[in-house]
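> 3D, please:
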Amino acid sequence: MSNYFHIVSALCRQIVKEGASNAALTQIERLQEAMKDDNLNKEANLLTRLIKKAHEESSLEPSRVQLSRANILSGQTLTPNTKPPSDKETGAPLCEIFFSDQTSHSVIPVLDDGLEKAVEGLISEWNNLPELQKIGVAPALTSLFFGAPGTGKTKLAYYIAKRLNLPLVVARLDGLVSSFLGTSARNITNLFDFASRYQCILLLDEFDAVAKARDDKQEVGEIKRIVNTLLQCLDSRSLNGITIAITNHETLLDPAVWRRFNARIFVPRPNAISRKKILEQYLPPLQINNIEMDFLIWMTDTYTGSDLENMSNTLKRHSIIHSKEQDNFIETIKAFLLVSSTDNTNNSRELVLGEEEGLAKALHESSFSQKNLAVLFNKHPSTISRWFAELRNKA
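Alright, predicted model coming up:
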């Protein structure tokens, strides 16, 4: 092999000079590893420099290649019989495929006004591809959803796929990382190649697992190789398909990765109006009155949509198991809080679990009338007045 390496190296230089494709670069990397295995260190080092040069050139700026209008959302049709790609070392599938007629994730997510406008804007672009093509405008085919865990980013992606009537190819990127050298980059390439062959939306969950900053001193050199592969794949995918990435840790992302996304959408914790809509969605058939609903909205100020869903399910279970008991609403909420601590714990938790008088005072200061407090605590209005009088005397 070494006798002919000058010919092989010249071919590799020309490939890199003209802009190496993912497939070509993978073959050069395989050749480099073969050189190392045969102790041809001089030849391996030359290939290493070529690979490094190719990665550096590809990661300087996002791709400037003109979008091929004919290729947008082109490809074969995914069917239930289509097999997803798999890890060649373990045989584990690299993704799951969900079709729009699968309704397990079809619940319409509750969005605040700003987020709803952003999402509807994306859907409108993707639904009007021909009109955009006529005026030479490219739609935002790559989107990054970021925010705290449990805010509904993944559910939002499923909802978008259903609205567009497209299959969703879902990959948890932390599952693509392998202990075998070079396998992680190969898995990412195979995943993107698969998604680009079909009309679908590619959903990259746990995106920060492989898109970390390349200057992170805690990471080994392999992560740089993975990120470079990811950048190339995102550039290629942006020419012919919709990609949505999801992360809970946007600060960990490599700056070059941020630039690959046409749309970057923050998914916040729900505000008071949204929290009420979410509770109205998940609480039935459990019935609560307006005062109790106002109390839940007040108490869940820092809750995510996932937290609210979990609370609703717990309250429904409690109502069935303890149906014969005479617990008032506040006692039921206390029972929930004792077994449901979250990372979003706020001052309301301590108030609810504390003395009733202190909780009543806090609620009164936040706009609950004494009459409503009497209903909430199942007390006579005179009792509420006495509580406040005693608190004033203590002060």
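> Going by C-alpha atoms from here, please, whenever you check contacts or count neighbours.
Noted.
> Isn't A209 up against L176?
No - if you go by C-alpha atoms under 8 Å, A209 and L176 don't touch, sitting 9.1 Å apart.
> these two touch, right, P149 and E250?
No - with contact defined as C-alpha under 8 Å, P149 does not reach E250; the gap is 11.5 Å.
> quick one: which helix or strand includes the spatially most central residue of the chain?
The chain has I246 as the residue nearest its centroid, 2.5 Å off, counting by C-alpha atoms, centre = their mean. Per DSSP states H and E, I246 falls inside strand 242-247.
> Show me what secondary structure element comes after that strand.
From strand 242-247, the next helix or strand downstream (DSSP H and E) is helix 255-259.
> How far away from the center of its chain is that following helix?
Distance, stretch centre to chain centre, for helix 255-259: 16 Å (C-alpha atoms, centre = their mean, to the nearest Å).
> just to revisit the earlier point, can you list residues touching both of P149 and E250?
Shared contacts of P149 and E250 (C-alpha atoms under 8 Å, 6 or more residues apart in numbering): none.
> For L122, see how far away R163 is.
Note on R163: its distance to L122, by C-alpha to C-alpha, to the nearest Å, is 11 Å.
> next one: N81
Counting by C-alpha to C-alpha, the gap from N81 to L122 is 30 Å.
> Now the second one, please; I'll put the structures next to each other:
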Amino acid sequence: MEDKIILKLIDAALSGNENLGQIAVRQFASKIRTVNSILYQDITNRLQFVATRSTGLKSKPLPLDADTRQTLVRVEDPILLDTAPVFASDVEESLEQILLERRHTEELLREGIFPARSVIFKGAPGVGKTMSARWLAKNLGLPLFTLDLATVMSSFLGKTGSNVRAVLEHAMSTPCVLLLDEFDAIAKRRDDDRELGELKRLVTVLLQAIDDWPPNSLLIAATNHSELLDPAIWRRFDVEIEFPMPSIEIIEKYLVEYWPEALKSGRIAKHFAGMSFSNIDRELRQAKRESIISNFNLKIREANTDGISMLTDKDLSSMSKEERNNWIIRLHKKGESQRSISSILNISRPTVKKVLEENIQA
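Predicted coordinates for the structure are as follows:
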């Protein structure tokens, strides 16, 4: 056995680092595969048993806040994602690389290399960071755990740190994708004098967790304010992906996938230039609401005036003065304007005005 492998096994045993130990064992197995097939198979069986045992930990209870008894993570399992996100080419290449490394984990570990275990997403709000985390989890066949920042952040000194540690320990014990959204809230620069010592200590906990993250799980941090992060954080992540604002080309693809009715209505990508996906969604949802309400009001109006629409021109011309006046008053109460009533009943607008004035005076 090579001295490097022996030293890795010694370091793993002394430090209690299971990840380092597994890498050393896989490297050793790779070295003796051709010279001692029986021992190689025994080692492979043991590694498989460890992987199976880890998978079985999915039923482990979720971490709770000790005071409120609320869960500290939101869980999506399975991931319901009917349509894939629309990515910029650089983002798509980086995400596909993560999946590719996961498909070849065994080969990488035999060479002493971990697949990407930690990823940091940065970019403006609404550009697809959270959706991309869901997409990765779905494609990896893993549950998505999202840190519930509102529950984790506590006003009690020391509680925030213990809550975050509980989430990290839980995610490290079971195969999953853990999303730390709004990461800048818990990983702020330690040289910021405005922050409490507790949050500064929390950064140290995060750094250690990133270093020790197991290869059967994926840690994703997402931030809208990368300038607030502690500088030491950046060096710890295996992959850094920047999400740009969508280009006109990407917006066109997004509208085709998610809002085809917007294209039918004449809206084009240039109308949404400079907007994030979430802002595009917000504008289109509002337009859809207005369209639904407008159509609904139109149907009500048609229903309210249905009786008069069934009358022929002959009926209208032979209508008595009392009947005509009743229709004027009825349509007015339904919200029709004097001009509209004049057109519906085929009478002059001054006549409508006079009847309404007399009715109001009456």
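> ok, back up a step: ok, R163 and L122 of the first structure, which is more surrounded?
Between R163 of the first structure and L122, counted using other C-alpha atoms under 10 Å, L122 has the larger neighbour count: 17 against 13.
> That one matches what in the second structure?
Applying TM-score structural alignment, one finds that L122 of the first structure aligns to I98 in the second structure.
> now I7 of the first structure
For I7 of the first structure, the aligned position in the second structure is a gap, per TM-score structural alignment.
> okay but T151 of the second structure is in contact with R74, surely?
No - contact criterion C-alpha under 8 Å: T151 of the second structure and R74 do not qualify, at 10.5 Å.
> and these two? which has more neighbours close in?
A side-by-side neighbour count of T151 of the second structure and R74, using other C-alpha under 10 Å, places T151 first with 17 against 14.
> who touches the counterpart of the more buried one in the first structure in this structure?
Residue correspondence to the first structure (TM-score structural alignment): T151 of the second structure is matched to G175. Applying C-alpha under 8 Å, 6+ apart, we find G175 of the first structure in contact with L94.
> what range in the second structure matches stretch 246-266 of the first structure?
Stretch 246-266 of the first structure maps onto residues 222-242 of the second structure, going by TM-score structural alignment.
> now do stretch 307-316 of the first structure
Counting by TM-score structural alignment, stretch 307-316 of the first structure falls onto residues 279-288 of the second structure.
> any idea what T90 of the first structure aligns with in the second structure?
Under the alignment (TM-score structural alignment), T90 of the first structure pairs with T68 in the second structure.
> burial of K42 of the first structure, as a residue count?
As a burial measure, K42 of the first structure scores 12 neighbours (other C-alpha under 10 Å).
> ok, so what distance separates it from A24 of the first structure?
Computed as C-alpha to C-alpha, the K42 of the first structure to A24 of the first structure distance reads 21 Å.
> Which residue ranges of the stretch 151-300 of the first structure form helices?
153-164, 183-196, 222-237, 255-259, 272-282, 290-299 (DSSP state H, counting those that start in this stretch).
> in the first structure, which helix has the most residues?
The residue-count maximum for a helix in the first structure (DSSP state H) belongs to helix 41-59.
> The second structure: matching residues for that one?
Alignment note (TM-score structural alignment): helix 41-59 of the first structure is unmatched in the second structure.
> Mind giving me the packing neighbours of that helix?
Packed against helix 41-59 of the first structure by the contact rule (3 or more C-alpha pairs under 8 Å, 6 or more residues apart in numbering; DSSP states H and E) you find helix 5-17, helix 22-37, helix 222-237.
> what's the following helix or strand after that helix?
strand 96-98.
> mean deviation of that following strand from the second structure?
With mean C-alpha distance after the TM-score superposition for the first structure, strand 96-98 of the first structure departs from the second structure by a mean of 1.4 Å once superposed.
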